[in-house]
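Q: Attaching a predicted model along with its sequence, questions to come.
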Amino acid sequence: MSAILTGAKTAMTGLPALHAGEPLPAAGDRFRVVDSTGRAVAVIELTDVGTSPISAVTDDYAHAEGRGYRDAADWRAGHEDFFRSDLVAGILGGVPDIDDDTLVLTQRFVLTARLSSDA
């Protein structure tokens, strides 16, 4: 959350399968960012949303995630670990197979508002 507020994080990634039964996010969608207590602290707006093979993610995109990834290979390793985690497996009903052709949902966004502490 703090990386969003400082502008270090301007992208996020997911698996399309995590949106089963609901539409995928689209450019122009807005979301509240919440802190660890559940308090809304900001609003972001998606500016670019797409699906691409995990192998097509670039170094630039990896850096935009604001988590200190050295490059796309480092980003991929971290995301493969997360996508194979118990949390994701629980949502999907099993551990997903990940290979070069696995589609990921890439989302770039801008911070549109910081919310006051009493929001």
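A: Received it, and whenever you're ready, just let me know what you need.

Q: rest of the way, CA atoms for contacts and neighbours
A: Will do.

Q: Tell me who's in contact with the residue lying closest to Arg114 once chain neighbours are set aside.
A: Nearest non-adjacent residue to Arg114, counting by C-alpha to C-alpha, 6 or more residues apart in numbering: Ala42, 4.3 Å away. Contact analysis of Ala42 by C-alpha atoms under 8 Å, 6 or more residues apart in numbering lists Leu5, Arg32, Val33, Val34, Leu111, Thr112, Ala113, Arg114, Leu115.

Q: Checking my notes, Glu45 in a strand, right?
A: Yes: the assignment for Glu45 is a strand, going by DSSP: H, G, I helix; E, B strand; the rest coil.

Q: residue contacts, it?
A: So Glu45 contacts Ala27, Gly28, Asp29, Arg30, Phe31, Phe109, Val110, Leu111, Thr112 (C-alpha under 8 Å, 6+ apart).

Q: ok, 10 Å please
A: 26-32, 107-113 (C-alpha atoms under 10 Å, 6 or more residues apart in numbering).

Q: try it against this one:
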Amino acid sequence: MSTDPYASAQTFSFGDSPAMADGLLALVLAGTKTATCGALRDFPEGSPERPVVGRRDVVLDGQGRRAAVIETVEVTVRRFDEMDEKFAHDEGEGLRTLAEWREGHQSYFERNGGFSPDMELICERFRLVEVLPRTETEERAVS
């Protein structure tokens, strides 16, 4: 009998739609995306969803299936208008420029609770630990 080493891990999907979840997951699996961020307001101090250095989380695909395990290697808090080119590049999306990062993330935050240039972000760098096998029968709720 095998035990699941990630049974108690936090699970999440990137983005705010199944298509975005799949697209961003593909960037993680390709090694292009090694960073992510979210509005600090969505990660209160002590909440289980808040990233923690050394923790391993399970990334879900757009269908809610476990797809990969990542390990957080750095967590910082910074304002949206203080984001730097390096972090924007490491998020791995689009042209990987700060200008495109700002445009895409402003739109995302406007859709998901509001945007302001001085909003605080929780910024996470991670490494891919493991790619998990996905089967059609393994459906999990996206949380």
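A: Happy to help now that I have it. Computed from a prediction, not measured in an experiment: that's the story for all the values here.

Q: where does the TM-score land?
A: Once superposed, the chains reach a TM-score of 0.82 (TM-score structural alignment, normalised by the length of structure 1), with 110 aligned residues with a C-alpha RMSD of 1.8 Å.

Q: one step back: looking at the contacts of Ala42 of structure 1, which are in helices?
A: Among those, the members found in helices (DSSP state H) are Leu5.

Q: Farthest pair within the contacts of Ala42 of structure 1?
A: Taking C-alpha to C-alpha, the two most distant members of the contacts of Ala42 of structure 1 are Val34 and Thr112; they sit 14.1 Å apart.

Q: now Thr135 of structure 2, nearest residue through space, not along the chain?
A: Of all residues not flanking Thr135 of structure 2 in the chain, Arg65 sits nearest, at 7.8 Å (C-alpha to C-alpha, 6+ apart).

Q: can you tell me which residue in structure 1 aligns to the one you found?
A: Under the alignment (TM-score structural alignment), Arg65 of structure 2 maps onto Arg39 of structure 1.

Q: any idea how far the aligned residue in structure 1 for Tyr108 of structure 2 is from Gly50 of structure 1?
A: Using TM-score structural alignment as the criterion, the counterpart of Tyr108 of structure 2 in structure 1 is Phe82. Going from Phe82 of structure 1 to Gly50 of structure 1 by C-alpha to C-alpha, to the nearest Å gives 20 Å.

Q: Make sure Ala88 of structure 2 is actually in contact with Thr97.
A: Yes: Ala88 of structure 2 is in contact with Thr97 according to C-alpha atoms under 10 Å; the separation is 6.2 Å.

Q: I'd like to know how many residues surround the corresponding residue of structure 2 for Asp29 of structure 1.
A: Superposed on structure 2 with TM-score structural alignment, Asp29 of structure 1 falls opposite Arg55. Close neighbours of Arg55 of structure 2, defined as other C-alpha atoms under 10 Å, add up to 13.

Q: Which element, helix or strand, includes the match of Tyr108 of structure 2?
A: If you go by DSSP states H and E, Phe82 of structure 1 is part of helix 72-83.

Q: Show me the contact partners of that helix.
A: Counting by C-alpha under 10 Å, 6+ apart, 13-15, 18, 54-63, 65, 67-69, 85, 88-89, 92, 95-99, 104 sit against helix 72-83 of structure 1.

Q: one more time with 7 Å, if that's ok
A: Outside helix 72-83 of structure 1, the residues that touch it by C-alpha atoms under 7 Å, 6 or more residues apart in numbering are Val57, Thr58, Asp59, Ala62, Tyr69.
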